[in-house]
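In: I'll drop the sequence and a predicted model, then ask my questions.
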Amino acid sequence: MKKSIKVFAPATVANVVCGFDILGFAVNEPGDELVMELTDKRGVKIISIEGDEGKLPLDPQKNTVSASVISLLKKLEREDLGINIQLKKKMPMGSGLGSSSASAVAGLFAANELLGQPLSKMELLPFAMEGEALACGHGHADNVAPALFGGFTLIKSYDPLEVIALPVPKLYCALLYPHVDVPTRDARQIIRSKVLLKDAVTQWGNIAGLISSLYTHDYDLLGRCLKDVIVEPIRSILIPEFDFMKAYAMENGALGFGISGSGPTVFSLYKSPDDGQKVITNLQRMLADKGIKSNIYLSEINETGPVILA
């Protein structure tokens, strides 16, 4: 049995504008790296965490990555094992890019590989959701599912849990993370608990049209469906210059523009990588002129999920 492994798990864009809590996709950059080693000393231990500025707990019961692995080992009746974890955060936390999901998926994928793949990815998903619940208070799958499976995913239902992999047309995702604080819990609390029927009908149509566009590779339809009349109008208030950034992107080649997860990261989709790079580079400069620092990334859609690096 292999004694150590190094893996990468991708960041994700949840909701995809109109699909609140049910749609998501993975990107190639950024993401998390993790080294896991089997040891003779029983128990799961976090040896080190890089890139978190000391914010994440080293207590294995309180950290997303280790808690998920502990739960997995209990299920498999392998609590006799010793596991050391080194986590390298290569993505911003609290950014709306599924940071906790990437960590949980990296840990579960690595442990499952070291144990000889006793579980399928679908069987690993509930454990990843447990880790997400520990980090964010909600065990939703719109980040962990695409991080685990790659590509676009649809959460058809939570009870019972059913996830559908969707086709992935050639797309480029431009991400811009402004350095402002939008806690996930706060972003969820401001969402209306009731919506007008006419808004729900509009949203259902956009979701259905978006999924159809992925199957038909209809980019014009995709662009027309990347609209949200329920959540974005409220959440966007928390993101400085959101309306300006959206207008600029849409005027310069974007198929659509929206909030990644609960924000503050925003994303836009393109047929051309050059258009995407130009837009986020210019937006980063424009935000800097207003005193707002940011990180930018450009990536194709990640179709693999986590991968073994070594």
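Out: That came through, no problem.
In: going forward, measure contacts between C-alpha atoms and count neighbours the same way
Out: OK.
In: where along the chain do the strands fall?
Out: 4-14, 23-39, 43-50, 82-90, 152-158, 161-166, 172-178, 256-259, 266-270, 294-300, 307-308 (DSSP state E).
In: alright, now check it against this:
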Amino acid sequence: MKEVTAFAPATVANVSCGFDILGFAIDELGDRVTVRHAEESRLKVTKITGDGGKLPYEVERNTCTVAVQAMLKALGYTGGMDISLDKGLPLGSGMGSSAASSVAALIAANRLLNDPFTKDDLLPFAMLAEKIACGAAHADNVAPSLLGGFVLIRSYHPLDVTALHVPKGLHCTLIHPHMELNTADSRSVLRKQVSLQNATIQSGNIAGLVAGLYQENMGLISRSLQDVIAEPSRSVLIPGYEEIKEAIKEAGALGCGISGSGPTIFILSPDRDIAAEVKTISQKVFDKIGLDVDLYVSEINSRGAYVLNEII
């Protein structure tokens, strides 16, 4: 094979109560990466589009090359590759932008070498790229982007990731305000310690959300979409958040939360019609505020990252 192009989807991480341990994948939105064999024995970022000139070309700083370099080192491969990135996701959006880039690069590079690794095998390499991007090697974006569906990270040491059941009909509405919120800044506002009371509440909500997914119990899912740890500190950084949270109640939405570190807001609904109605309601809220937003309605993406095109 001479060239492979792969796609990796946007993701919602944390999912309210599941700070750093829960995430799910979104349909259609995402990044594309093309990887080609190179004559020289080195990695090189040859082109980046869709980033407004903000992303680095340096191999040690670009999430695509950091992830692929780790993969090639594990494989013992000494050949070269050229990598080009087409950003479909805005930077600092809370939709797993850095994760989508590294995951798409890994899928393309792995396929270029005839798939020596499984998707599960690729996860640690993507996590190394997340550490470069935001200072923490968390998996709640890269795991669902890579594997698809709803994902639970039970443990980081050792890494223990498992897929969760996705209820039929479950839809997500994403609201992306036109503002950038750096992940490191968003993490910096979090409290370093959690009270026993809040730890107990959060644990109950995580267990309730997982149980609700498996039981397809929309009421239990709705009651469990409560975050008492990260949301109180982060919500004040996102204009319109409290207004959205209040406005969607009568529409039949299950609940809302901050996608990743923000500023994107996610809203879960039991079907597409309610998700579409919530989209309209959300647009009106931000029109009143005077802040431009992008809005999307999506099913939960069960496919994850995949190869788009191969040139032999």
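Out: Ah, there it is. Note that the structure is predicted; figures quoted are calculated from it, not measured.
In: put together TSV for the strands of structure 1, with mean neighbour count and distance to residue 227 of structure 1 on each row.
Out: What follows is those, written out as TSV (neighbours: other CA atoms under 10 Å; distance: least, CA to CA, whole Å):
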stretch	mean neighbour count	distance to residue 227 of structure 1
strand 4-14	27	14
strand 23-39	24	13
strand 43-50	17	37
strand 82-90	20	30
strand 152-158	19	17
strand 161-166	15	19
strand 172-178	24	16
strand 256-259	25	8
strand 266-270	27	12
strand 294-300	19	21
strand 307-308	16	32
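In: now those strands in JSON lines, with distance to residue 63 of structure 1?
Out: JSON lines is the format used below for those (distance: least, CA to CA, whole Å):
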{"stretch": "strand 4-14", "distance to residue 63 of structure 1": "16"}
{"stretch": "strand 23-39", "distance to residue 63 of structure 1": "14"}
{"stretch": "strand 43-50", "distance to residue 63 of structure 1": "9"}
{"stretch": "strand 82-90", "distance to residue 63 of structure 1": "11"}
{"stretch": "strand 152-158", "distance to residue 63 of structure 1": "24"}
{"stretch": "strand 161-166", "distance to residue 63 of structure 1": "24"}
{"stretch": "strand 172-178", "distance to residue 63 of structure 1": "24"}
{"stretch": "strand 256-259", "distance to residue 63 of structure 1": "26"}
{"stretch": "strand 266-270", "distance to residue 63 of structure 1": "26"}
{"stretch": "strand 294-300", "distance to residue 63 of structure 1": "25"}
{"stretch": "strand 307-308", "distance to residue 63 of structure 1": "22"}
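In: what residues are up against whatever residue of structure 2 lines up with residue 98 of structure 1?
Out: In structure 2, residue 98 of structure 1 lines up with residue 96, judged by TM-score structural alignment. Residues in contact with residue 96 of structure 2 (CA atoms under 8 Å, 6 or more residues apart in numbering) are 10, 11, 12, 13, 141, 142, 260.
In: cool, residue 236 of structure 2 as well?
Out: No contacts exist for residue 236 of structure 2 under CA under 8 Å, 6+ apart.
In: quick one: residue 271 of structure 2 and residue 171 touch, right?
Out: Yes: the criterion here is CA atoms under 8 Å, and residue 271 of structure 2 meets it with residue 171 at 5.7 Å.
In: in structure 1, which helix is the longest?
Out: Ranked by residue count under DSSP state H, the longest helix found in structure 1 is helix 197-216.
In: could you check the angle that one makes with strand 152-158?
Out: 130 degrees (axes from the mean of the first three to the mean of the last three CA atoms, to 10 degrees).
In: between the contacts of residue 96 of structure 2, which is closest to residue 117 of structure 2?
Out: Residue 117 of structure 2 lies nearest to residue 142 out of the contacts of residue 96 of structure 2, by CA to CA, at 15.9 Å.
In: map that closest one across to structure 1 for me.
Out: Using TM-score structural alignment, residue 142 of structure 2 pairs with residue 144 in structure 1.
In: residue contacts, the residue nearest to that match when sequence neighbours are not counted?
Out: With sequence-adjacent residues excluded and distances taken as CA to CA, 6 or more residues apart in numbering, residue 144 of structure 1 is closest to residue 101, at 5.0 Å. Counting by CA under 8 Å, 6+ apart, residue 101 of structure 1 touches 11, 128, 129, 131, 132, 143, 144, 147.
In: okay but residue 163 of structure 2 is in contact with residue 154, surely?
Out: No: contact between residue 163 of structure 2 and residue 154 fails when scored by CA under 8 Å: they sit 10.5 Å apart.
In: picking up where we left off before, closest one to residue 105 of structure 1 among the strands of structure 1?
Out: strand 4-14 (6.5 Å).
In: quick one: the closest one to strand 172-178, angle?
Out: Using the same axes, to 10 degrees: strand 4-14 of structure 1 against strand 172-178 is 90 degrees.
In: next up, the contacts around the residue sitting furthest away from the middle of structure 2.
Out: Going by CA atoms, centre = their mean, the residue of structure 2 most distant from its centre is residue 39, 33.8 Å out. Contacts for residue 39 of structure 2 were tallied using CA under 8 Å, 6+ apart; they are 79, 80.
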